[in-house]
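Enquirer: Here is the input, now give the coordinates:
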Amino acid sequence: MSTILNEDLVRNLIAKAGVPLVFRSFIKDWPLCQWDKEKWCSVFGDKEIPFRCMKKNFMSDEPCWERRSTKKKMTFKSFVDNLQSSEEWMYFDYKYMHQWFNGDSDLSKNVSWKQFGCADKGIADSTLWVGS
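Expert: Have a look, this model is predicted:
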């Protein structure tokens, strides 16, 4: 039996599923899954992006709602460089990729939903979440 599922079969499974599906290792072949932090820093470039932040030692009887976090703008490189020393956790949440990267970027060229049966989908239909 082939380990690669037919795209039409996958699309039909998704369309008919009444529960969430998990496709393990489906995007391992996306080159961006192999990128190191230097490559990610070059893809983001010098653009400042908004990160939600909260002190790591914050204690509360309720979840850390977004309204309790602060926003800081920084480059992706600054985010990466401060991961170990920061007293805050930070995340760049569910941003539509096409709003942050142009169609010529390495990122846009490396996002394909073809194996999910959606060859017409790409960066315009994709979100990105990055966090510490």
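
Enquirer: Please count neighbours and contacts with C-alpha atoms only from this point.
Expert: Will do.

Enquirer: could you point out the longest helix in this protein?
Expert: Once the chain is assigned using DSSP state H, the helix that runs over the most residues is helix 7-16.

Enquirer: Can you mark which positions in the helix or strand that comes right after it are buried?
Expert: Next along the chain after helix 7-16, taking DSSP states H and E as the criterion, comes helix 37-44. Buried residues in helix 37-44, counted by 16 or more other CA atoms under 10 Å: 40, 41, 44.

Enquirer: next structured bit after helix 37-44?
Expert: Using DSSP H and E, the helix or strand that follows helix 37-44 in sequence is strand 49-55.

Enquirer: What residues of that following strand count as buried?
Expert: For strand 49-55, using 16+ other CA under 10 Å, the buried residues are 50, 51, 52, 53, 54.

Enquirer: what about the residue nearest to the third one when sequence neighbours are not counted, how many neighbours?
Expert: Spelled out, that is residue 52. Using CA to CA, 6 or more residues apart in numbering and skipping residues adjacent in sequence, the residue nearest residue 52 is residue 71, 4.6 Å away. Residue 71: 15 surrounding residues under other CA atoms under 10 Å.

Enquirer: Please give the structure of this sequence too, so both can be compared:
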Amino acid sequence: MKARNKRLILVGSGVALLVAAVALVLSAFQQNLVFFHTPSEVAAGKAPTGKTFRIGGMVEEGSIAREADGLTVRFAITDTAKIIPVTYRGTLPDLFKEGKGAVVQGRLEGGVFRATEVLAKHDENYMPPEAAHAVEQAQKAAQTVSQ
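Expert: Model (predicted):
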């Protein structure tokens, strides 16, 4: 085999490996991509069905209920316009409280959001930017309707 053919095979193999590596990275990125939705968007049917996504808003006052097993918790997330019921099995963050901001990650199943992760705010003024914007928009919409 000539040196030119060896170089051509080597370059072709390198390009093929590079394409395969890029394809694997993009595939992993796509599988781990998690979108954020507001309770109003979820109620309107804009959230994906059967896929993991996040919902952010405020924990509805009086909605936290613990089951007898000690690990399962039911609560509701609201953007002041719509309320989405959530179930979570696990330990909640210490800062998780009614009336405070939270983001939950999981799937929507039969009208109930099955959370796999719960994130709570870290200080009195913090709320994820998307959740703060969603609450603000819902409050504006509620004011417009009431006028």
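
Enquirer: Fetch the TM-score of the aligned pair.
Expert: The TM-score (TM-score structural alignment, normalised by the length of structure 1) is 0.26; 65 aligned residues with a CA RMSD of 5.2 Å.

Enquirer: follow-up on the earlier one: could you check which helix or strand contains the residue nearest to residue 52 of structure 1?
Expert: strand 70-74.

Enquirer: same deal with residue 104 of structure 2?
Expert: strand 101-109.

Enquirer: Packing partners of that strand?
Expert: Judged by 3 or more CA pairs under 8 Å, 6 or more residues apart in numbering; DSSP states H and E, the packing partners of strand 101-109 of structure 2 are strand 53-59, strand 112-120.

Enquirer: next helix or strand past the shortest one?
Expert: If you walk from strand 53-59 of structure 2 toward the C-terminus, the next helix or strand you reach (DSSP H and E) is strand 65-66.

Enquirer: Going C-terminal from that following strand, what's the next secondary structure element?
Expert: Per DSSP H and E, the first helix or strand lying C-terminal to strand 65-66 of structure 2 is strand 72-78.

Enquirer: Who are the packing partners of that next one?
Expert: strand 53-59, strand 65-66, strand 83-89.

Enquirer: Among those, pick out the one with the most neighbours on average.
Expert: Across these, averaging neighbours per residue (mean count of other CA atoms under 10 Å) puts strand 53-59 on top, at a mean of 26.

Enquirer: Would you mind getting the angle between it and strand 72-78?
Expert: Going by axes from the mean of the first three to the mean of the last three CA atoms, to 10 degrees, strand 53-59 of structure 2 is angled at 80 degrees with respect to strand 72-78.

Enquirer: And the top strand by length along structure 1, what's buried?
Expert: Secondary structure of structure 1 per DSSP state E: the longest strand is strand 88-96. Within strand 88-96 of structure 1, the residues that count as buried by 16+ other CA under 10 Å are 88, 89, 90, 91, 92.

Enquirer: Just want the angle from that strand to strand 49-55.
Expert: 140 degrees.

Enquirer: Against residue 8 of structure 1, how distant is the nearest residue to residue 96 of structure 1 once chain neighbours are set aside?
Expert: Spatial nearest neighbour of residue 96 of structure 1, chain neighbours left out: residue 127 (4.3 Å); criterion: CA to CA, 6+ apart. Applying CA to CA, to the nearest Å, the value for residue 127 of structure 1 to residue 8 of structure 1 is 23 Å.
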